[in-house]
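A.B. asks: Turn this into a model:
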Amino acid sequence: MAELFHECGIAAIYHLMGNAVSPLTPQGPGQVTRLMPRMLLDLQNRGQLAAGMSSFNPDRDEILDTYKQVGTVIEAFRLNHPGKAEAIMKEYSGNAAIGHVRYATCGPNTRQYAQPFERRHGCKWKWFSFGFNGHLANLDELRKAILSLNGYHLTKKNDTEVMMHFIAHALRGDHPPDLVQVFTELAQKFDGAYNLVFLNGMGDMVVLRDPKGLHPLCVAQEGPLFAAASESVALQNLGFREVRSMEPGELILIQDGKITSHRFAPKQQSAHCFFEWIYFANVASTLDERSVYLSRSALGLELAQQERDLGKVPIDADTIVVPVPDTGKAAADAMAHALGLPSVEGLMRNRYVGRTFIEGTNRLDRVRLKYTPLREVLQGKRVLLIEDTIVRSTTLKSLLHHIRERGGAKEIHVRVACPPIIAPCFYGIDMSTVSELFAPQFMKTNRLTVAEQEAMARELKADSLFYLPVEAVARCIDLPQERLCRACITGEYPTPVGQQLYQVELARTKAAAAAAAAAASEPKPPVVCGAGS
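C.D. replies: Coordinates of the predicted model:
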């Protein structure tokens, strides 16, 4: 849904072994930074607010230099203006680079908050740049720890700056530190999700995946060329043939022309975010050896089986399956095929309406600008509308209104290829309070009933609504449930601080509800009419 914003994406590329030529870099070792915008374009689904890169070039005064701008990758790197794009590529040419696309989980949408973050220093091993994907659950604790150090000051309200200061503090001293040891010690302080790419003025690169493996990170090497990216598709489209997912707690170090792999945190139970497969990731990606497309297709087969079991909607010539574009399409196609129904694009998405353009409009206008119901397809039909998830429901309500009023559908039955979202995410997804979520308003326990789904359908003004059960997620991704983070659908968090924050949030929500109930029950003072009434 448009209500659920993507996380950030990170990328790294490095040309090893002197002047050896790679077929993937025909312009030579010193020009591998030209590949970074291409990589970031394939990660654009993970963040559209800003894009940037830091490059390393020992032959220029600015050994490490960072370029970043607000906007999409095309806008930030001026890719629609060949002359301007070429000037950027020349200025920031080098044999190594890290890159980032941003969605703001915290902090305003300004260039100052765009990544990578660069910390300049006269000492080359203390001059570094980094970008990260995720969110530190113990951010408040870390902020206090930094501010307790003598003379430290924070200028931004985000975890990126806090992380930068922790890294800088770990690099203090008169000799280059062991970078593996640096991040091993930091791992003991950080709680949450933090995939990271790091590049310093010595030309050292670090790529690491957090100990729980909450979010994906893939790597590949082809001859002298090494690359890493949040999703496999960014590496495959460059021409890498052997792409693998990094292990949780794995760190790759490039130093002195050599590449080595290390474990920077003790091995522990993984907790891969299941949302990566059902919503966030590019459908062409493979994450932790599981295809995103096949996982979404499996969700559709589960929906088809549920439809057969429930028998709520007649399967006849008037029934069609319609996906909410784009992430609902794979599930919708698989469901329709299993039921012998047509899967049709009854909703067309305008992919050229930027977020900035629609930001100031109201909810109905935003949906009208973004989606066009096809009356020729929908009129008089019984629509099985396939949605990937429901978070706040406000966009879905507007969408159902347009499908009925503008599209002329006679019935709309919402089928959700995900269990109900009942708890916030503290690891980088833009949903941080229980009160903003749709499902908890109706659910008395964590197990959803038919009656509760009927009440939800009435609220949405749908003819019916059904979610997938919680246990379907692990089956469809084909990973054991204990290896997945399903906190937002179970309330069970994989890290200690995540669980603590949830308990605090539940207490806050309960107190707010009690206060609202008390206020509503208080007798209102009588209206006293004046003499002139």
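A.B. asks: from here on, contacts and neighbour counts on C-alpha atoms
C.D. replies: OK.
A.B. asks: how about the strands of the stretch 51-200 of the chain, start to end?
C.D. replies: 64-70, 96-102, 117-119, 128-136, 192-200 (DSSP state E, counting those that start in this stretch).
A.B. asks: what sits up against the shortest one?
C.D. replies: When you say that, I think you mean strand 117-119. Strand 117-119 is contacted from outside by 54, 65-66, 126-131, 160-161, 164, using CA atoms under 8 Å, 6 or more residues apart in numbering.
A.B. asks: run this one through as well so I can compare:
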Amino acid sequence: MSDQIKHECGIAMIRLLKPLDYYHKKYGTAFYGLNQLQLLLQKQRNRGQDGAGMATIKLDVQPGRKYISRKRSVASNYLDDLFQQVHRHFKDLTPEQLNDPQWLKDNKPYVGELLLGHLRYGTHSNNGVETCHPFLRQNNWITRNLLVAGNFNLTNVDELFQELVELGQYPKEKSDTVTVLEKIGHFLDDEVQRLHTWYKPDGYSNQEVNELIYKNLDIQRLLRRASKKFDGGFVMAGLIGHGDAFVLRDPAGIRPAFYYQDDEIVVVASERPAIQTVFNLHIGDIQELKRGHALIVKKDGRVSEVRCMDPLDRAACSFERIYFSRGNDRDIYLERKQLGRQLTKKVLKEVDFDFKHTVFSFVPNTAETAFYGLMEGLTDSLNEIKKDKILKKGKDLKPDKLEKILAMKPRMEKLVVKDAKQRTFIADTTSREAMVAHVYDVTYGIVTNHKDTLVLLDDSIVRGTTLHDSIINIASRLRPRKIVIVSSAPQIRYPDCYGIDMSKMKEFVAFRALVELLKENDKDHLLHEAYERCKAQEHSLKEDITNEVQALYDEFDYETVSDKIAEIVSPKGIEPEIKVIYQTVEGLQKACPKNNGDWYFSGNYPTPGGNRVVNRAFINFMEGRDERGYD
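C.D. replies: Take a look at the predicted model:
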């Protein structure tokens, strides 16, 4: 993605089902769980670049000993810094101590059977260490201690926050993370108290009641009650002080979660390949957590996947497949190739099937897999052309002519490369823009001046600013006759509210194109009419709100919006003709049939809160407010 956006946290949870001594004997280290957690986070580093955190819980620790340990970091090398801080505790130990799991558990932090890790990519501007997960809710009762980490965003924080206040709580801040922590924490307290009230009259001591709570705490019931009004996309992982653990996924399956279990370990992660690589597993060994379900691991090792919310129609985030997730997942790799392949006909039509004078490339590196798919499609099309030429010549085909036909191939080159990340400390706008223009560089001497068309594949175009300020400017120095920008994703038209930092309408180049088209065609009154409809629904129940922006896009066909986008991203005075080709929503659904969440492209939000967010984002645009469309 040439326009960088903030997105997608990552989680990793491990439960060791055997005593620590088992892993020391089998794997040669008492730090097996800690090492595996570190690897899981490293393999998902694409998911979070603001900070990282981890926590551990020790099982069956005597009162008076520390059993919960947590560390977080927002250093520039946050992941290395995080585990350096953790391993500092073991730096000066003797070989005998390092090889004594029980001694380590009794005397050192971070040596526990339950481990939770998190990579943070915040949608809020505050990136201090206090915003890093896991969040901890402390209590002197072991069963009421709660650690939570997740990949989520809720659309109705105001509503949930008010419920907490009405319950008598006094939350320290209004954010979805704190709200989720306190919401789950409230019902955890309630469930613990319910069990205590149930068993105490039977004459059990408080210590015996604790043991009964460990065994009978109903995590499914707890999560059902806590999540009843959650509206958003989420995967929430939690550890409870005595040793229960859970991972809860939203009813539409918007955010991803995968797990593996055997007789010695349970592991959960945001991405399947991370589990495959770290534990050397086959793809078939790993399960996807069902939407609306929770994976629950009890203190005694019982594992279950249970329904906590009524599942909605599947709307797994398609951006996971296009861009966010690592491409070493087999299915994602093939889907990205298919996204590129499907653009073949449009691209060939735009370059008039002129293979001789067209050079194909991609930018940035994340578009490489889709580019392979496009090249396969181009090669197949060219083979058809070769076959027709050969068949038409028939017996008159001479060897030298045959050799010339067979030598035809698409001109695939690495033309645009990203230079080292630059920081500019110059205050004036003109100088800053001049510096930004050089973020990318090009390979000279490959494109024939004023004859060749340059086709550049991007995996998605959000704002178009990098195209305008850098890529097209620098690519034009190759002096092509024409530059065709191809996006393997559809036009991003609507804000996201489920964990991706795309919430302001004015930042989408597709929306800016729509506004310009409405004004040019004397239809700008439709903007004001849509604004009035949004305002009229502002205080309606979220279930009753409709997306009022969709009708504006219906005024123009897809290609007309693409052509206007091409005008917007074209720098002033640029010589080559600029064209922009987008994947269609239908093409996306064909390439990624299982991840059909496409609300940022189609405006079809999977939860009621989505329509409230898009309308609020539109109101903010019309009123000139530079604010997110959700809290």
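A.B. asks: Take the strands of the stretch 51-200 of structure 1 and write them to CSV, including mean neighbour count.
C.D. replies: Supplementary listing: the strands of the stretch 51-200 of structure 1 in CSV, determined by neighbours: other CA atoms under 10 Å:
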stretch, mean neighbour count
strand 64-70, 22
strand 96-102, 32
strand 117-119, 20
strand 128-136, 27
strand 192-200, 25
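A.B. asks: So which of these is nearest G491 of structure 1?
C.D. replies: Comparison of those against G491 of structure 1 by CA to CA identifies strand 192-200 as nearest, at 15.5 Å.
A.B. asks: tell me, the closest one lands on which residues of structure 2?
C.D. replies: Mapped onto structure 2 using TM-score structural alignment, strand 192-200 of structure 1 spans residues 232-240.
A.B. asks: now stretch 160-172 of structure 1
C.D. replies: Stretch 160-172 of structure 1 corresponds to residues 177-189 of structure 2 when matched by TM-score structural alignment.
A.B. asks: just stretch 421-437 of structure 1 next, same as before
C.D. replies: Stretch 421-437 of structure 1 lines up with residues 492-508 of structure 2 when matched by TM-score structural alignment.
A.B. asks: With stretch 496-505 of structure 1 instead?
C.D. replies: Under TM-score structural alignment, stretch 496-505 of structure 1 corresponds to residues 608-617 of structure 2.
A.B. asks: By how much does the matching stretch deviate from structure 1 on average?
C.D. replies: Relative to structure 1, and after both are superposed, stretch 608-617 of structure 2 has an average distance of 2.0 Å to its aligned residues, where the measure is mean CA distance after the TM-score superposition for structure 1.
A.B. asks: just to revisit the earlier point, superposed on structure 1, what's the mean shift for the match of strand 192-200 of structure 1?
C.D. replies: Compared with structure 1 after the fit, stretch 232-240 of structure 2 shows a mean deviation of 0.9 Å (mean CA distance after the TM-score superposition for structure 1).
A.B. asks: mind checking what K414 of structure 2 lines up with in structure 1?
C.D. replies: Following TM-score structural alignment, the counterpart assigned to K414 of structure 2 within structure 1 is E345.
A.B. asks: ok, now V157 of structure 2?
C.D. replies: When the two structures are superposed using TM-score structural alignment, V157 of structure 2 falls opposite L139 in structure 1.
A.B. asks: same check, this time on F355 of structure 2
C.D. replies: Here F355 of structure 2 is matched to D316 in structure 1, going by TM-score structural alignment.
A.B. asks: Going by neighbour count, which residues of the biggest helix by length in structure 2 are buried?
C.D. replies: Ranked by residue count, the top helix of structure 2 under DSSP state H comes out as helix 368-393. Going by neighbour count (16 or more other CA atoms under 10 Å), the buried part of helix 368-393 of structure 2 is 368-379, 381-383, 386, 390.
A.B. asks: hang on, the match of F355 of structure 2 is in a helix, isn't it?
C.D. replies: No - residue state for D316 of structure 1 (DSSP: H, G, I helix; E, B strand; the rest coil) corresponds to coil; a helix is not indicated.
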